[in-house]
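Novice: take this sequence and fold it.
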Amino acid sequence: MNALSVPLALYIHWPFCVSKCPYCDFNSHVRNGIDNDIWLGALLADMAHEAALLPGRTLGSIFFGGGTPSLMPPQLVAALVDAAARHWALDPDIEITLEANPSSVEAARFADLAWAGVNRVSLGLQAFNDDALTFLGRAHGAREGLAALQFAQQQFARVSFDLIYALPGQTMAAWEADLARALALGTGHLSLYQLTIEPGTRFETMVRRGDIVPADDDHAADLYALTQTMTASAGLPSYEISNHARTSELSRHNLTYWRYGDYAGIGPGAHGRRGGMATERHRKPENYLSAMTRNGHGLAVERPLDAATQAAEALLMGLRLAEGVDLDALAARTGFGHAQLIDLSATQRLAGHGLVTLESARLIVTPAGMPVLNAILAEIVSVESNRDA
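Specialist: Prediction:
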C-alpha cells in the first residue's frame, strides 16, 4: 500500500499540569504564568515545519495530549485545528481527541472545546473513590469526576475514560465492583491500565523505601483476566492490551501508532514518525521555545530508521493489538522474510501452549498470551533494532 494513501495522524503536546502525579513519567511540567500567545505561535510554526515535510497527505486524526490539554484555552485549540486543515486535507470522518482532567474547572470548558472542533475526549478519571484518587495524587474527587464524565457525554460524540487498577491492596471484589460501575456508565471506549512503577517517579522512591508494596504478578494476572472477561461480556472487548471498545469506537489515532503508520508530533517532547524517520522535540518547555526561536522548529532528534529497526518496532507495537501483525505486509515493507522477522521455532512452541497463533501469515498473541506479552516478544521477535547502534 502506498504510504501517501494512508491517513496521517497529528499529535500536539501541551506540557503543562497543575501538579505532577506520583505515577506519571510523561513529559509534564508545573509552571506559573503561561503566555498562551507565545505558545500558539510556537505550535503553529512547528506544525508548519512538519507539514512542509509531509505534503499531500490526508489527516485522519488529531490528538491533543499532555500534560493537561484541557487547560488549553479553547481558542488556542480552535486555531491549531484550523491550521491543520490549511496544511492537509481532512478526512471527512476525522477524529479529534483531547485528553482532559475531570475537574469542574476543566469541565466548564467542554462546550467551548467542542466548538473548537474536538469530537472525542479522553478523561483521566483513574478511580471511583476518594482514597484511591488521593493515593494517585489526583486533584479531583470521585463525585467531581463523575459529574465531568456526564457533562462530557452531553458535549462530545465520543467519550473514553481511564482507570488504573492493581493498586496496592486492591482485591478482586473491589476491582470487579469498580469495573462493573465503569461499564454501566455508557461510554464506548475504556482504557484500563495496571499500575506500573516507572523509573524516576515518586512511586518508585516509595517502593524502594517500602512505603508501598505493588500487587504481585499472580494477583495482577488474575485482575487482568477478570478485566478481559467482563469487558468482552459487556461488548467492549480489548482491541489492544489495555484498551477496550465497541467496534465503532476504536481510537483511530492510537491505531496509527500501533499499526506503525506515519504521525507528525509537535510540542515539547513530542515524538513522530515521518516516513523512515523518527523525530523528537525538545522536552523542557523553555528549551523547546528557544529551539523554535533559533531554528523555526522544536526538533531535538531526527533519526533515520533502517529496515531492521522499522521491522522490529512494527512487531513490538503491532503484537499489542488483538488483530496482530500481517507478516506478508511487513515483509513487503521491510524486505525481511518471515524467518528473519520471527523465530519460527519459538512461535510454533508458543502456539502449542495457546499463547500465539500464526495463520495465513497473520501472527497474533492470544488473550492467554497478552499477560506475558513482553516475555513472548523477547522469544519470537528475531529481527534486531539498530536504533541505538
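
Novice: CA atoms for contacts and neighbours, from now on please.
Specialist: Will do.

Novice: contacting residues for residue 334?
Specialist: With contacts taken as CA atoms under 8 Å, 6 or more residues apart in numbering, residue 334 has the following neighbours: 307, 308, 310, 311.

Novice: again, only this time at 10 Å
Specialist: For residue 334, the contacting residues are 306, 307, 308, 309, 310, 311, 341, by CA atoms under 10 Å, 6 or more residues apart in numbering.

Novice: how many neighbours does the second one have?
Specialist: Same thing as residue 307. Look at residue 307: counted by other CA atoms under 10 Å, it has 18 neighbours.

Novice: next: the last one.
Specialist: Residue 341 is flanked by 22 other residues according to other CA under 10 Å.

Novice: now it: how far from residue 308?
Specialist: Residue 341 sits at a distance of 9 Å from residue 308 (criterion: CA to CA, to the nearest Å).

Novice: cool, residue 90 as well?
Specialist: 32 Å.

Novice: might one say that residue 111 is in contact with residue 148?
Specialist: No: taking contacts as CA atoms under 10 Å, residue 111 lies outside contact range of residue 148: 11.7 Å.

Novice: mutual contacts of those two, please.
Specialist: Applying CA under 10 Å, 6+ apart, one finds that residue 111 and residue 148 are jointly contacted by residue 154.

Novice: these two: which has the busier surroundings?
Specialist: More crowded of residue 111 and residue 148, by other CA under 10 Å: residue 148, with 24 against 16.

Novice: ok so the more buried one is a strand residue?
Specialist: No: assessed with DSSP: H, G, I helix; E, B strand; the rest coil, residue 148 is helix; it does not lie in a strand.

Novice: now it: how far from residue 110?
Specialist: Counting by CA to CA - residue 148 and residue 110 are separated by 9 Å.

Novice: what touches both of these two?
Specialist: Between them, residue 148 and residue 110 share these contacting residues under CA under 10 Å, 6+ apart: 100, 154.

Novice: any idea how far residue 58 lies from residue 85?
Specialist: Distance, residue 58 to residue 85, using CA to CA: 10 Å.

Novice: identify the contacts common to those two.
Specialist: Jointly contacting residue 58 and residue 85 under the rule CA under 10 Å, 6+ apart are residue 91.

Novice: the two - which one has more neighbours?
Specialist: The neighbour count for residue 58 versus residue 85, taken as other CA under 10 Å, is higher for residue 58 (21 against 14).

Novice: I'd guessed residue 162 sits against residue 179; true?
Specialist: No: between residue 162 and residue 179 there is no contact under CA under 10 Å: 11.2 Å.

Novice: strands of the stretch 251-389 of the chain, start to end?
Specialist: 263-266, 271-274, 277-281, 299-304, 325-326, 356-359, 362-365 (DSSP state E, counting those that start in this stretch).

Novice: here's the other one to compare against:
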Amino acid sequence: MTEHEILRLGHHGDGIAEGPLFAPMTLPGETVSGEVDGQQLRDIRIITPSDQRVAPPCRHFKSCGGCQLQHAADGFVAEWKVDVVRKALAAHGIEAPFRPIQTSPAQSRRRATFAARRTKKGAMAGFHGRASDVLIEVPGCQLVDPALLPGLKVAEELAMIGTSRKAELAVTVTLSEEGLDVSVANGKPLDGPLRQQLAQACERLALARLTWDGEVIAMRAPPAQRFGTVPVTPPPGAFLQATRHGEESLRAGVAEAVGAAEMIVDLFAGCGTFALPLAQKARVHAVEGDAEMMAALEAGWRQAKGARPVTTETRDLFRRPLLPDELAKVDAVVLDPPRAGAEAQVAEIIRAQVPRLAYVSCNPVSFARDVQNLVASGYRLDWVQVVDQFRWSSHVELVACLTGPES
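Specialist: Alright, predicted model coming up:
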C-alpha cells in the first residue's frame, strides 16, 4: 500500500493523483492509500478526508455504479461542474458570464435503464456495479423518481418471460402521463407465443406501452410527455431530457436566448422539447434526423392550443446542414446537438449571420469548439447557464446565449 495526494477530479468524477493515478470516490486535497494497478488505485483507504466529503445519501452508493459523486458536498459538485465548462472555454481563450447552476433535486430522474437477468430462484434487476458487470439491486435508489421504482419488478417479470439464464435484458423505463413506458433490448427473438406472453404482461402490469427490440408489442394508452403545455407521444426510446426540472431550466434559458424572435429554426429538435413551447409566440421550423420523432412533434403541434405555425423537416444535419439561403429570414436558431457538437452547421450559421443563437449542449468540449468558431466570426457569448440534471454524476449540460455581430 502506498500513499497519494489527490490533486483534482477528472472529467469522469474520479480523483487524480500524481502519475496520473485514478482513484474513484476520492476528492481533491485528500491523502489516500491503495494498491497501484496500472493507472488505477485499488483498495483505497482515506487517510486525510476532504472537508467537502459527506455521507452518501444512498445506501447503494458504494456498490452501485449509477452515481459517481455522492461522497461530495452539493456545493462542491456544483462548483466543479461549472468549472468544467469554464475550463473548456478557457482552453480556447474564451471568457463568459456564468449564471448560478440549476441542479435537479434528488429522486427526480424520469427515465432509467435497468439491467435484468434470470437467476436460479427467479430474476433480479438493478444497475451494474462500479466498473463491473455484477448486477446490484437498488430498491432504495435516491436518483430516480420513486414512481419509476416499480419498473424494477417489471424488468424482473420481463426477464422471466423473455431471456435465458446466460443473457441480460436492458429495460428502459420512462415515466409518462399514462404510466410506465417500457422498452426492452437484448431479448429473445419474437415469435407468436412470446408476443402473446408479452402482450399479456403489458396488460397485467398496467404498462402504458411495451416495446421489444424496437417492435411495439402493446400499447394500453399513448405514453404522453408534455412539452410546455403540449402533449406528445414520443417513439419508443426517443431522446428525453433526464428530469422535468432540467428540461424546464433548459427551456427557460432557450426562451430567453431567442428573445422576441418571430421566426425560429430548431435544429436537432427531437420530439419538440423546445419547438412546441416556442410556437406559442413564434413561427418555428423544426429539423431532426429521425422521421419518427418529427412525426411525433407534428402530431403534438396539431393538438396544441393557440400555437403559431410549426413546420418539420427530417434531415441529417451532419451531412446536410441548413445553408445560408435557408436561414436568410431566420431571427434565431436553437441548436441542441448530440455530444459531437455541430461544427458543420455552425459554419453555415456564421455564413448566414443569424442574429441570435440558443446553444444547448451535453458536451462542454464540443460546445467550446463551436463557440470558438462563432466568437472568431464576430459573435458574442452573452451568458452560460449550467444545468445539472444528472445529479451525482460527472455529466454536465448547459444552455448558452450568443448574439451575432449585427445584433
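
Novice: any idea what the TM-score is?
Specialist: Here the TM-score for the pair of chains, by TM-score structural alignment, normalised by the length of structure 1, is 0.34; 206 aligned residues with a CA RMSD of 6.4 Å.

Novice: turn the strands of the stretch 251-389 of structure 1 into JSON lines, columns for distance to residue 126 of structure 1 and mean neighbour count.
Specialist: Below are these laid out as JSON lines (distance: least, CA to CA, whole Å; neighbours: other CA atoms under 10 Å):
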{"stretch": "strand 263-266", "distance to residue 126 of structure 1": "26", "mean neighbour count": "27"}
{"stretch": "strand 271-274", "distance to residue 126 of structure 1": "25", "mean neighbour count": "22"}
{"stretch": "strand 277-281", "distance to residue 126 of structure 1": "28", "mean neighbour count": "20"}
{"stretch": "strand 299-304", "distance to residue 126 of structure 1": "32", "mean neighbour count": "16"}
{"stretch": "strand 325-326", "distance to residue 126 of structure 1": "30", "mean neighbour count": "21"}
{"stretch": "strand 356-359", "distance to residue 126 of structure 1": "31", "mean neighbour count": "17"}
{"stretch": "strand 362-365", "distance to residue 126 of structure 1": "27", "mean neighbour count": "22"}
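
Novice: dump these to a markdown table, plus distance to residue 142 of structure 1.
Specialist: Listed next are those as a markdown table, based on distance: least, CA to CA, whole Å:
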| stretch | distance to residue 142 of structure 1 |
| --- | --- |
| strand 263-266 | 33 |
| strand 271-274 | 33 |
| strand 277-281 | 35 |
| strand 299-304 | 39 |
| strand 325-326 | 39 |
| strand 356-359 | 39 |
| strand 362-365 | 36 |
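
Novice: what's the closest of these to residue 193 of structure 1?
Specialist: Closest to residue 193 of structure 1 of the strands of the stretch 251-389 of structure 1, according to CA to CA: strand 362-365, at 18.5 Å.

Novice: for that closest one, packing partners?
Specialist: When contacts are defined as 3 or more CA pairs under 10 Å, 6 or more residues apart in numbering; DSSP states H and E, strand 362-365 of structure 1 sits against helix 307-318, strand 325-326, helix 327-334, helix 344-352, strand 356-359, helix 373-380.

Novice: so which strand or helix has residue 223 of structure 1?
Specialist: Secondary structure assigned from DSSP states H and E places residue 223 of structure 1 in helix 217-233.

Novice: then residue 91 of structure 1?
Specialist: Under the criterion of DSSP H and E, residue 91 of structure 1 resides in strand 89-100.

Novice: show me which residues of that strand are buried.
Specialist: Neighbour-count burial for strand 89-100 of structure 1 flags 89, 90, 94, 95, 96, 97, 98, 99, 100 (criterion: 16 or more other CA atoms under 10 Å).

Novice: for those residues, which one is nearest residue 39 of structure 1?
Specialist: Among the buried residues of strand 89-100 of structure 1, residue 98 lies closest to residue 39 of structure 1 (CA to CA), at 17.2 Å.

Novice: can I assume that closest one is in contact with residue 121?
Specialist: Yes: the pair residue 98 of structure 1 / residue 121 is scored as a contact, 5.0 Å apart, by CA under 10 Å.

Novice: got any residues that touch both of the two?
Specialist: Counting by CA under 10 Å, 6+ apart, the residues touching both residue 98 of structure 1 and residue 121 are 63, 64, 70, 113, 114, 159.

Novice: doesn't the last one belong to a strand?
Specialist: Same thing as residue 159 of structure 1. Yes: per three-state DSSP, residue 159 of structure 1 lies within a strand segment.

Novice: which element is the nearest residue to it once chain neighbours are set aside on?
Specialist: Distances taken as CA to CA, 6 or more residues apart in numbering put residue 121 closest to residue 159 of structure 1, at 5.1 Å, once the chain neighbours are dropped. Element membership for residue 121 of structure 1, per DSSP H and E: strand 120-126.

Novice: which elements pack onto that strand?
Specialist: Applying 3+ CA pairs under 10 Å, 6+ apart, one finds that strand 120-126 of structure 1 contacts strand 58-66, strand 89-100, helix 110-115, helix 130-135, helix 142-155, strand 158-165, strand 189-194.

Novice: after the last one, which helix or strand is next?
Specialist: As assigned by DSSP H and E, the chain's next helix or strand after strand 189-194 of structure 1 is helix 202-209.

Novice: for that following helix, which positions count as buried?
Specialist: Within helix 202-209 of structure 1, the residues scored as buried using 16+ other CA under 10 Å are 202, 203, 204, 205.

Novice: so residue 125 of structure 2 is in contact with residue 160, correct?
Specialist: No: applying CA under 10 Å as the test, residue 125 of structure 2 and residue 160 come out as separate, 11.0 Å apart.

Novice: so for the two, which residues contact both of them?
Specialist: Common contact partners of residue 125 of structure 2 and residue 160 (CA under 10 Å, 6+ apart): 116, 117, 118.

Novice: am I right that the first one sits in a strand?
Specialist: Pointing back at residue 116 of structure 2 there. Yes: assignment of residue 116 of structure 2 by three-state DSSP places it within a strand.

Novice: in space, what's closest to it - neighbours in sequence excluded?
Specialist: Excluding its sequence neighbours, the residue lying closest to residue 116 of structure 2 (CA to CA, 6+ apart) is residue 125, at 4.2 Å.

Novice: list the buried residues of the helix or strand containing that neighbour.
Specialist: Here residue 125 of structure 2 sits within strand 123-128, counting by DSSP H and E. The neighbour-count check on strand 123-128 of structure 2 (16+ other CA under 10 Å) flags 123, 124, 125, 126, 127, 128 as buried.

Novice: residue 244 is in contact with residue 232 of structure 1, correct?
Specialist: Yes: counting by CA under 10 Å, residue 232 of structure 1 touches residue 244, with 8.4 Å between them.
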